[in-house]
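**Q** Predicted coordinates and the sequence they were generated for:
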Amino acid sequence: MSALSTYSQTLPCAPESARRARLLVRAACDTWQLAGLADPAALVISELIGNAVAHSGSRLVRVSVSRPEPCRVRLAVVDKSRTRPAQRDASADDEHGRGLAIIEAVSDAWGTDPLRWGKRVWAELHAKGDE
């Protein structure tokens, strides 16, 4: 996939990295004049980071935000785990387990790309109307 622009950063696989990932995503959306995607994209990248922290066992993650088309943003987190994320039904009392449901609700599409040494979990958001 050839993107118009891509920003990426390697971060520790730690909860604190969600903030830095959100800053990267917001800066990219602002640069691309897609401010309407900044909030939902920040939420999605937080959930992607949270899933990597909780389930990958990786020391580092690679976060990227790209613009494959003028009104589409693709967010991705790469980690070294080969285990694919699986959506689960969280009960009202569960403190965890809603990340993929949130990603699915906010994104236009999401998925996982297996890599030789891990995986890439990605989500795409499309700008609606005039941005």
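**A** The structure has been received and is ready for your questions.

**Q** from here on, contacts and neighbour counts on C-alpha atoms
**A** Noted.

**Q** which residue lies farthest from the center of this protein?
**A** Distance to the chain centre peaks in the chain at D93, reaching 25.3 Å (criterion: CA atoms, centre = their mean).

**Q** secondary structure element for it?
**A** Counting by DSSP states H and E, no helix or strand carries D93.

**Q** got another, please set it beside the one above:
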Amino acid sequence: MPQPATRSRRTGHPGYSETLPRQPESAAPARRLVRAACAVWRLDDLAEDGALIVSELVSNAVQHARRESIRITIERPGTGRVRVGVVDFSRVSPVRGEPDPERESGRGLALVAELAENWGTESLPWGKRVWAELHGKAQE
């Protein structure tokens, strides 16, 4: 089955977004988008944590959302800050659980909370955006 074409585009606040299929394989292009945005903004120190966070958020959306697509958003809300988000069509907010050492899953939001300065969920008329904000040192 052919993959739908994806396209990066600049959005408000300087930012980037990309619509991807709601599939586990979408984590890879989401990571590339985060790394590219961080490189453009000279926030390379946030790239790897941002890539790991977006992987976890994509994984949650793949497991719990509805419909066939998700939207990745990368924004720069201020100097030295990056906000990574995943928009899906489910209104159910994610719940950070206690990781069970006997299970492979269930650690994603704990990892997001550990790496991010802050994270949360924004309700939208058609679903939600789960976001995480990273703070680093801006390079001129």
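**A** Here it is on my side, so go on. As the structure is a computational prediction, the values presented were derived from the model and not from experiment.

**Q** thinking again about what came up before, aligned against the second structure, show me the partner of the residue farthest from the centre of the first structure.
**A** Alignment note (TM-score structural alignment): D93 of the first structure maps to E102 of the second structure.

**Q** Please report the distance of that match from G108 of the second structure.
**A** E102 of the second structure sits 15 Å away from G108 of the second structure, going by CA to CA, to the nearest Å.

**Q** Name the nearest residue to whichever residue in the second structure pairs up with S58 of the first structure, sequence neighbours excluded.
**A** Matched by TM-score structural alignment, S58 of the first structure corresponds to R67 in the second structure. Ranked by CA to CA, 6 or more residues apart in numbering and with sequence neighbours excluded, the top spatial neighbour of R67 of the second structure is F89, at 6.6 Å.

**Q** so who does that neighbour touch?
**A** If a contact means CA atoms under 8 Å, 6 or more residues apart in numbering, then F89 of the second structure has 65-67, 70, 126-128 as its contacts.

**Q** of the residues you listed, buried ones?
**A** The neighbour count (16 or more other CA atoms under 10 Å) marks 65, 70, 127-128 as buried among these.

**Q** Can you tell me which of those residues lies closest to E117 of the second structure?
**A** K128 (20.0 Å; CA to CA).

**Q** my guess is that closest one contacts D88, does it?
**A** Yes - between K128 of the second structure and D88 there is a contact under CA atoms under 8 Å: 5.8 Å.
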